Structures are given as structure tokens and as C-alpha cells.
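Engineer: this one's sequence-less:
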């Protein structure tokens, strides 16, 4: 990188030579090939799946913890800001675009080592650039009896980043961050922190126990801007002796409330040890393919959907049972039937034993034709066994007339994708009310109401709301963001606070009670007095 290239990235905020000095320091540390200032590369880094105006002056690509420390020390010394990104697949929530303007991107993709693995204890320690696909391939190569809980996002996304965002996955460890420990964290001034028992040399339980002894620091570094996590240990579950996939359908729109209450019962009593997903009819239809341009023009109305889905169905669900023995599996299926049978119109449980490719499908309620919207159950078995897929990414192209094969570049292809993520009590009437309110708001703004419920916990539900549109349609960026804001306003007014935020919603939260917010800001000031690390990300100034 030449001095002329550096000068091209200067901004009014840096009327002095701060960025020039920083880039010179980073070039000396990383080498010119890892300090990127090419306009096309910077343009890609500042592009999300919705409208953004943040400018990225430079992209840094460290490969080691020591280089991360050096990058942050240079940033602190020069008073410029950096925004960490692991793989950049945070689609619908900002991709890798910083929250605030004029932040360099600290691209951790080259930190892609699997640091440690223990087959006996089922632990895996990785860096932020490791991908889901890489983990699955590694476990296959090891001939491991364990599987990794994947997400519906890209196979090339980062498990570590997903955990830090408190993302969810499939399987018994679907609440990903709750089954991690031993974080290695670089603070904004370059110091290094180890959490839990990993703070002690030769600790035998460094990868086995989350809390350690004394105050626990792990939570400070999830959904925050207090440090850069460069290493994390994940716990793994053994592959089950019998894997069961239950698919269920409710035809009456009013049937959501009793279904949710039944799911809460199954979670609380322990019959369900893994998450469940419940899709509304629009979301279920969108999973089949792209917008039906040959039949309709946007927005698709409920009457249009009825003509396109003559088989009907209001709510479509799927959950998984992991059992060690066939007798346990049969008992779980019987209990599932006992609880879900009265509140569903279709209920089927498919069985697959470990080491066999044969799938035995048992229809407990309904007729075979009502299972058609669920597609091939073997696809679900692959995913629930920890096999990543690109299938769900197709939905980002729902409104694109000229969708490209592969569905892997939503930013480049100008797909419009915005997520909203309210957290709702796992209580039937409240879930039904939230669904009604959000459907009305989305329809009023001219989009299809695409949403689902994820029952990952015993007492709360993740409300996953997708606004999908075409960024090439004039005015849709602004209209979609207005819809998103209206949804969050309506939910927050009812006490349904988001459990996850995007770069577009970091300022959406109401003021916290007591002195909580002030304490968090004091911690930020203590650890990052110059505000160089991810300013505006969850913790303001």
C-alpha cells in the first residue's frame, strides 16, 4: 500500500494524520498485502443487505492473536476505530458493516485454526475465522462420535461469531453460547484476558467448566464492544442412537396459542431437549422457492397465498428428539403424540438409527398429503445431524427476479434482508398477539409477513421476523426500514424487548432501569477510554 493509497481513505474526521499514521503502523505490522484500501474491497465491506452510509477507510487482516493486539495498540495510539468481523455473514443484521461511520474493519477470517479437540470430553477450541463447514469436516476426519450444532445460515459463517451474538442452532446445544467456555479476549489496549478456569496455567478443567472461580467474565464479551474474542471452547454432544424428527401442522390460524402452550409443557418436562421451529404459512411457502412472478405481483396477499397453497395450513412446525436407545425414542414419540396430537391437524415422527440410512416415518395425525409442504424429510435429518446447508439462504432472494445460482452473495446481488428479533414469553396468548400485530404491520408496509418462532428455551420464544425485498426497487430500502422500526416500536411498547440487534437497531432499546446502563458505560470507558473498538455496538458512549 503506497502513501497515495492511504491518502485516498482520509475522511474529514481525520483532518490530522491519524489514519495515515495508523495505516503506516498496520502496514509495518501486517505487511502491505494485509492492509486493504482498494476502493472495491472497501465498498464491499461497507455494503449490507439494506441501505447503509457508513464509510470503511481500511480493512485489516491479522492472522494471529499477537497481530490483533498490535492492530488495537496502533488504533489506540492513533485514536482511530476498528470494527471486528469474523466471516461477514451477519446477513439481515448488518453483514460486516460497522455501526458507526469511519471505522476500519478488523477482518479475523485468517484466524482459522482449530486449536484443540478432545474426543473423550467432547470439547473443541477454535478461532473466529473457523467456519461451520470446517468444523464438520474436521469431526468427520477425526471419525468423531460427536456432532456440532449448526445454524441455518451459511456453512461458511463463524460459530464463534454466532455464539457471541447469542445466535441459536439445532440440537440439544442449540443455545450455543450457553455451551461455551474458556474465552481468550484481546482488550482494546492490547492486553489479553482468559475467562473461567482457562485463566490458570495447567488448569485441568480449562475447557470443561464455564464459570471458573470468582467473578465470571464471559458474559461481558457477548453482544458487546469490550474486547475481541480470539479463541473459544465449544462443548459437543454425541450423535444420538436414534434421531427423530417430528413435523406438525395446524390448519386454524387461532391454533397457534394452544400449540405454543403445548410446546412449553414439553420443554419444561424435558421431553423436548432441543429447539423447535414454527413457521407461518407465508414463511413456509417462501421456503419452497422464489416469489411466484408468473402468477402474482408483490405484495402477495393472503388470498393469493390460498390459491398457491391449495393444501392449506396456517402453522408448520418441526422439532427433533435425540435418544440413546430405541425404547427411549419410542417413549418420547408417544409422549409427543399425547401432548401435540390434540393441538395439531398433522403430526408425523420419522426415526433414523445411528449407522443406518433407513428412515422410518410414522404418521400419527392427518393424511400423507398434508406432509407435502415439509419436503423431503432426509434433508431435515442431514441438518439436524449437524450437516450445514445453503438451502435456507435461498429465502434472501425471495423478491429477486434475476436470482443468481448459489444464493451466496446477497450484498452483491442487492437482496433486501432485514431482521427483527423480539423476545416473547413462551405463552400462547402473547405469541398469538405478537403474530397478529406483526402481520398487520408488515402487510401495511407492502411486504409479505415472513416470520417464524424458535422455541429454544423453556420460558421464552425467539420471534424471527424477516423483511425480504429487492434493493433495486426504488423506495423499498426506506419502506422496509420504516416497517422494521414500526415493528420494534410496537413490540418494545408491549415489553417484548429484542434479544438481538443489528447495526440498524443499536439505538432502539429503551433506557434500562436503575444504574445498569451507566455501569455498562463505565466499564466501556474503563476498558476502552479512547473508544477505538466497535463504537456504538450494543454499548454506547
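Structural biologist: Yep, that arrived. The structure displayed is predicted, hence computed values, not measured ones.

Engineer: every contact and neighbour count from this point should use C-alpha atoms.
Structural biologist: OK.

Engineer: any chance you could map the helices in the stretch 101-250 of the chain?
Structural biologist: For the stretch 101-250 of the chain, the helices defined by DSSP state H, counting those that start in this stretch occupy 132-142, 159-164.

Engineer: show me which positions of the first one end up buried.
Structural biologist: Along helix 132-142, the positions that meet the burial threshold by neighbour count (16 or more other C-alpha atoms under 10 Å) are 132, 133, 134, 135, 136, 139.

Engineer: other residues contacting stretch 53-65?
Structural biologist: 9-11, 26, 30, 34-37, 42-43, 45-46, 68, 71, 97-111, 186, 230 (C-alpha atoms under 8 Å, 6 or more residues apart in numbering).

Engineer: put this beside the first:
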């Protein structure tokens, strides 16, 4: 292949320079790990956002198998000023998948760096590479007979703890805040040097995965949702398997019940009675495990209230369904269960469902699996609600107050319905905060609907910002927009760090709105 045959070039890079870089990549990684043909790049162009795939097309895909190769890639990228977008498993559905921030960036795919380096069953720690999936980690733990649990996000089996933690994702067990339970990173910096954070800088350290802070400034946070380095190893804490696990659900029949259920569950979460990430699932989010919209209506636009009520009635789905679990010894669980039951009785509403009562209910099984760290892919049923492959997660934060949740649901529903789309959402309670997860679902094959979805997402961001709400994650098409909402000072601090750590702006420019060229 000559330099004239490349389908896409990195921005600002001449054909001959790119050809020279490709030859260097081949020498470093082997021909099979350097993909430049159009048909090889197509799988990395698949996006679910409301924009044209061409705007996020890569010029090449590289796969590395060790840290030294990552250092070599960084060196070559610096030499030729080639931007590189790094992914671990590339399954960040609804937030951008594996596609780069903008056209022409090369992708560094770390899926082949998939070693589970160490698990300590006594200290309940692990050290893993970026390509390790939750399924792989769970299988390894089971094979070794360790009494340990992982905490996966909803699309658990095919995603990995490194990528999800770096994007500050959440799960559903008591270890739901993933970054909180991360401990120690190995990072390849833009200059090719390798940094080990926390206690990892001490030679022959055996405390790298047990003490987060190390000495001096705490650095791990700056490598999450950023483009300041490439994480090649990460430590994480695993949950010891409890003697007793008791999942439960509480169904509430009215839309306005969200206010009361938040007020009831918040103190139970803050006080550690219910220690896991408690979910409050809305009707259509709950229904997606078993129901398709086309079973009830083929009309475009908003699903009517009458149809939603039919779905509730025919499938015994609440307006809101709360899912929580108790963990611990028999004595602990029995005491806490009485507290939970008394709280629900005092509230005077809500239908309590336990594992014994749930039977074969697929929605209950799905949530119970998540709360015990089991692998499943049930959440992908969301994409069948409307069909057409369009999905963008809108993820504002809320105080754990009932009045705030009512306000957010009403605001989101009004905006979504205005653009002919449905509110499909849930909240995840982590003590004092609520992660409000709304899947903006649309048909990417329908140009008009894709335009409406794009306008809808932009309006959601704008109106929520006006009301003082920020999002904690966003897809690549809207990263710059969200960065603006956090103010000019934060943007300038991020740019200062970027300028110091990556003066050639080669590491994922545009990630989280951080780019020296803007």
C-alpha cells in the first residue's frame, strides 16, 4: 500500500508522513496489529450517536500487547504529530463506542492486553490490564475458588473494569462507585515514561493495591475522563462474598411516588442499612427487559400515556420499581430487613417483592444478578424498544431528595416528548447523590428522527444546566458542550495540565473537551 491509498488521514498529517508512521507501527507491532484498510476500520466506526459516522472515522487501528509497545506507539505519534484515541474493550455503548472523538485520529485498541496479573483473596484486591472484561475476571475468580465478587455495570459481560472505572461508571453492589474502589494505576505518559500512582512508585512495593493515596498530590483522579495518559494497569478492590444476599424490589404505582420513595430510601442508604447502589427504574426502562414498543403501537413519536398504562397493567410493572439488597451475616440481614420492612410500612405504599415471590420474573432476575455481581446483557434490550440503533445516555446528577427527582423527571419528560421521544430512565442512589440515567433512544436509519434526537439531547443539556444540573458522563459528540457547562476556569486548568503533560496534543485530543487546538 502506498501513501496515496489511505482512505483517511490524521488531521494535519501529510500522506508520506502517515505512510512512514504506518511502516514504523508495523515494525513495532507486526502487520496483523496495524489496520488501515477501509473494511478493517468499519467495525470501529459503528456509533449510536445522532451524528454521521464519517465524522468519527479512524485513519488506522493499532493493537498493542504490552506496555513497551504502548510506549513505542506514543513515541511514533509524537514524532509525526498523530493523535491517538485509546480504548480498552471498545464497548462503551451509548457514550460513543470505540470511535474516536473526531475524524482521522488513530485508535489504539488495548483489548489484547488482557492479563489478570494478580488477585489476593485475603486482601480482596486485583491488578488487571485494560483488556480484561468483567466476565473474564468473574470466570477467573470462580476457577480459583475465591469467595469474591466483582461489581459490573449493567452491560457487564463484554466491558471491563479499567475502561468503566476511567469513565467513572457505576454498578449495583455495595462497591457501586467504581472509582472509589480503584487503587493504583500504571500510566504511560505522552513522553513515553511510565508512572505508577499511589504506592506503586516505591520499588518492590507490596502495598500498591491496598493504599490509595501514596505520598504527595493524589494523581489517580486526573487520569479519569481525561487524556493525560494511557492507563495500562489498574488495581481494584473486590467485594468479599457475603454469607447472605437478599435482593428485593418495591413497586410503586403512581408517577409522583418517586418523591416519597427517594425520601424513604435515602436514610437507609446513608446509614448503610441498604449498602448497594439502589435503583429506581421507571416504567419503560423496566419494561425493556420483556416488552417491545411495536407490540403496542407502530405510530411514530411519543408513546401515549394510555399505552404506557396498558404495559403497566398487562406486565404488572410499576410506575417506579425500587431494587435493593441486603448483604452480611444472617443476624445482620435479619435486623436490617426488619428496618426496611418497617420503613415501607410506615410509608404506607409500595408492594414488596422478594426472591421467593418473584418466581421467574425476568426483570427481577436481571436486577438480582446485577446486585450480586453476575454477568448478563439484559440491558441491551433497551435498544429494541424503538429499534434503529440510536442511543445516547443523558446522565445528570441529582441530590438524593424526592423534590429534585420529581423536578428532573418532569423536565426530562417534557423535553423528550417535545421532540417525539420517550422518557426511558432510572435513578441509582449512592447515599447522597442520585445518578439519573436516561437513554435517549431513536432510529438512526430515520434522518428526520436522528435530527430530532440531536436537537433533543442539546436541549436536555441546556435546560438542565439552566436549572443547576450537570452531567457526569457524555458521548463524544457532546463532550465539548458539557465541558463548557463546568466553566472557563476548569477548562483552563485542564488545558494547563494537558500542555504540561502532552505538549504535542497527541493523546485523545477532544476527550472531555480537553484539546490544545481549541
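Structural biologist: That came through, no problem. A quick note: this is a predicted structure, and the numbers were derived from the prediction, not measured.

Engineer: got a TM-score for the pair?
Structural biologist: Here the TM-score for the pair of chains, by TM-score structural alignment, normalised by the length of structure 2, is 0.94; 508 aligned residues with a C-alpha RMSD of 2.0 Å.

Engineer: okay, the helices of the stretch 101-250 of structure 1 in TSV with distance to residue 383 of structure 1 next?
Structural biologist: Output for these, formatted as TSV (distance: least, C-alpha to C-alpha, whole Å):
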stretch	distance to residue 383 of structure 1
helix 132-142	11
helix 159-164	15
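
Engineer: among the ones you listed, which comes closest to residue 78 of structure 1?
Structural biologist: With C-alpha to C-alpha, the closest approach to residue 78 of structure 1 among the helices of the stretch 101-250 of structure 1 belongs to helix 159-164: 27.0 Å.

Engineer: where does the closest one end up in structure 2?
Structural biologist: Under TM-score structural alignment, helix 159-164 of structure 1 corresponds to residues 161-166 of structure 2.

Engineer: tally of neighbours for residue 514 of structure 1?
Structural biologist: Look at residue 514 of structure 1: counted by other C-alpha atoms under 10 Å, it has 8 neighbours.

Engineer: can I assume it sits in a helix?
Structural biologist: No - counting by DSSP: H, G, I helix; E, B strand; the rest coil, residue 514 of structure 1 is not found in a helix; it is coil.

Engineer: list the contacts for residue 453 of structure 2?
Structural biologist: Each residue near residue 453 of structure 2 by C-alpha under 8 Å, 6+ apart is listed here: 50, 419, 421, 440, 441, 442.

Engineer: residue 373 of structure 2 too?
Structural biologist: Per C-alpha under 8 Å, 6+ apart, neighbours of residue 373 of structure 2: 149, 150, 151, 152, 172, 173.

Engineer: center of structure 2 - which residue?
Structural biologist: residue 169 (4.3 Å; C-alpha atoms, centre = their mean).

Engineer: distance of the residue lying closest to that residue once chain neighbours are set aside from residue 347 of structure 2?
Structural biologist: Counting by C-alpha to C-alpha, 6 or more residues apart in numbering, residue 169 of structure 2 lies nearest to residue 178, which is 6.3 Å off, once chain neighbours are set aside. Residue 178 of structure 2 is 32 Å from residue 347 of structure 2, where distance means C-alpha to C-alpha, to the nearest Å.

Engineer: so which of these two has more stuff around it?
Structural biologist: The residue with more neighbours, out of residue 178 of structure 2 and residue 347, is residue 178; 22 against 13, by other C-alpha under 10 Å.

Engineer: would you confirm that that one contacts residue 163?
Structural biologist: No - if you go by C-alpha atoms under 8 Å, residue 178 of structure 2 and residue 163 don't touch, sitting 10.6 Å apart.

Engineer: any chance of the contacts of residue 453 of structure 2 in TSV with secondary structure and distance to residue 250 of structure 2 as columns?
Structural biologist: Listed next are the contacts of residue 453 of structure 2 as TSV, based on DSSP: H, G, I helix; E, B strand; the rest coil; distance: C-alpha to C-alpha, whole Å:
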residue	secondary structure	distance to residue 250 of structure 2
50	coil	35
419	coil	32
421	coil	27
440	strand	26
441	strand	26
442	strand	30
